[in-house]
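A.B. asks: sequence? don't have it. structure:
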């Protein structure tokens, strides 16, 4: 997993990038938890999501938001971090100009950024969101959500009760042929510290089911 340094909106950004398999692999970008609360691209969930996409042949990157690790800049309340994520996706697409489609994954704060990114980038056909903090951030921008995805939450999450995130998912409108699924992992906390295998297994099952279909949009394409 080679280290990469690329130009971001406020200086250089540090990442880890793995080229995918074949001539034109799809692209996946993985976003880490909150920078002010210890979140980095080496967060375990972020790392495991990254490896999940690598195993499936995606060109995959995780990176540190501004002000984290060797990335320059300062925390910017999410606005700057969204710009960082957009720049990271641009960088990946420059290296994979013929990628057929893109996925985005995010954990906690990173899932909030991921969902904002997919609203702006039509090439993103799927997303995986872990421990989405619907009690801390406004998700009303998903109006309607243009991509199908899965939101995975710990049953015993004390930072954001799963009922709040489930309610957010149920209220979210989607474009025709798209669907957001909500999955809970029994016994898991916000960080899935003792349930990481179950978290990744849930994400893998969803991703594999989507990739098994002919269209990037998956089985829900055209169903509604």
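C.D. replies: Structure received. Bear in mind that the values here come from a model prediction, so they are computed numbers and not experimental data.

A.B. asks: Please make it C-alpha for all contacts and neighbour counts, starting now.
C.D. replies: Fine.

A.B. asks: any idea which helix or strand carries residue 128?
C.D. replies: Using DSSP states H and E, residue 128 sits in strand 124-130.

A.B. asks: ok, and here's another one to check against it:
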């Protein structure tokens, strides 16, 4: 798992990148939780999502947003972090130009950034949003949501109450042309303590199902 450094809008960005063996393999980008609350690319859920994509042959990148770890810059309340995510996707596309598609996965704050990137980049064909902070950030930009994906959260999440996530899911499910799957993990809090394995089982099963529906999946 090579360490990589690439240039972002605020300077150097630190990441971990796993190339794909198949030149047509899809790209996976994994986004970490809130930088001001200890979120880094080495978060347990981010790490596990990274390996979920790697095991399925993706070219996959996780990275530190500006001001985290060895990434330069300072926290920018989401706007700069979205620019970082766009730069990360650009960088992987230069390394892996023949990729036929891209997936975005994010946890908490990273899920919010990922959904914004989804709106800007038509090549993103699928998403996995883990505990999207629907009560803390505005998701009204998803009008309409351009791609199908999975929203997964715990039923005892005290950071993002289930009713707020449910309202987001219900809104997205009214849109035509996409399918938003929802998984609720019983007994899971916002950080999925003692439930990370269950979380990853659900995410992996969902990704396998979507890849099986793609004729030349990796």
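C.D. replies: Okay, I see it. Being a predicted model, the structure only gives us computed values, none of them experimental.

A.B. asks: Overlay them and tell me the TM-score.
C.D. replies: Comparing the two superposed chains by TM-score structural alignment, normalised by the length of the second structure, the resulting TM-score equals 0.96, with 217 aligned residues with a CA RMSD of 1.4 Å.

A.B. asks: returning to that earlier point: how far away from the center of its chain is the strand holding residue 128 of the first structure?
C.D. replies: Taking CA atoms, centre = their mean, to the nearest Å, one finds the center of strand 124-130 of the first structure at 5 Å from the center of the full chain.

A.B. asks: swap in stretch 33-45 of the first structure?
C.D. replies: Averaging C-alpha positions (CA atoms, centre = their mean) puts stretch 33-45 of the first structure 13 Å from its chain's average.

A.B. asks: coming back round to it: tell me which helix or strand comes right after the strand holding residue 128 of the first structure.
C.D. replies: Scanning the chain past strand 124-130 of the first structure towards its C-terminal end, the next helix or strand to appear is strand 148-154 (assignment: DSSP H and E).

A.B. asks: which stretches of the second structure form helices?
C.D. replies: Per DSSP state H, the second structure has helices spanning 44-55, 79-95, 109-120, 162-173, 196-212. These are given in chain order.

A.B. asks: Out of the ones you listed, which is the most enclosed?
C.D. replies: helix 109-120 (a mean of 23; mean count of other CA atoms under 10 Å).

A.B. asks: contacts for that one?
C.D. replies: Contact partners of helix 109-120 of the second structure, identified using CA atoms under 8 Å, 6 or more residues apart in numbering, comprise 30-34, 78, 81-82, 85-86, 104-106, 124, 127-133, 137, 139, 141-142, 145-147.

A.B. asks: contacting residues around residue 30 of the first structure?
C.D. replies: 46, 49-50, 60-63, 104-106.

A.B. asks: If we use 6 Å, what do you get?
C.D. replies: Under the criterion of CA atoms under 6 Å, 6 or more residues apart in numbering, the neighbours of residue 30 of the first structure are 62, 104-106.

A.B. asks: ok, now residue 187 of the second structure?
C.D. replies: Each residue near residue 187 of the second structure by CA under 6 Å, 6+ apart is listed here: residue 156.

A.B. asks: what's the distance between it and residue 198 of the second structure?
C.D. replies: The spacing between residue 187 of the second structure and residue 198 of the second structure, counted by CA to CA, to the nearest Å, is 11 Å.

A.B. asks: thinking residue 146 of the first structure is in contact with residue 173, fair?
C.D. replies: No - look at residue 146 of the first structure against residue 173 with CA atoms under 6 Å: they stay out of range, at 9.2 Å.

A.B. asks: Now do stretch 52-70 of the first structure: distance to the chain's middle.
C.D. replies: 10 Å.

A.B. asks: ok so, going back, closest to residue 155 of the first structure among the contacts of residue 30 of the first structure?
C.D. replies: Distance to residue 155 of the first structure across the contacts of residue 30 of the first structure (CA to CA) is lowest for residue 106, with 18.3 Å.

A.B. asks: ok, that closest one touching residue 129?
C.D. replies: Yes - here residue 106 of the first structure reaches residue 129: they are 5.1 Å apart, a contact under CA under 6 Å.
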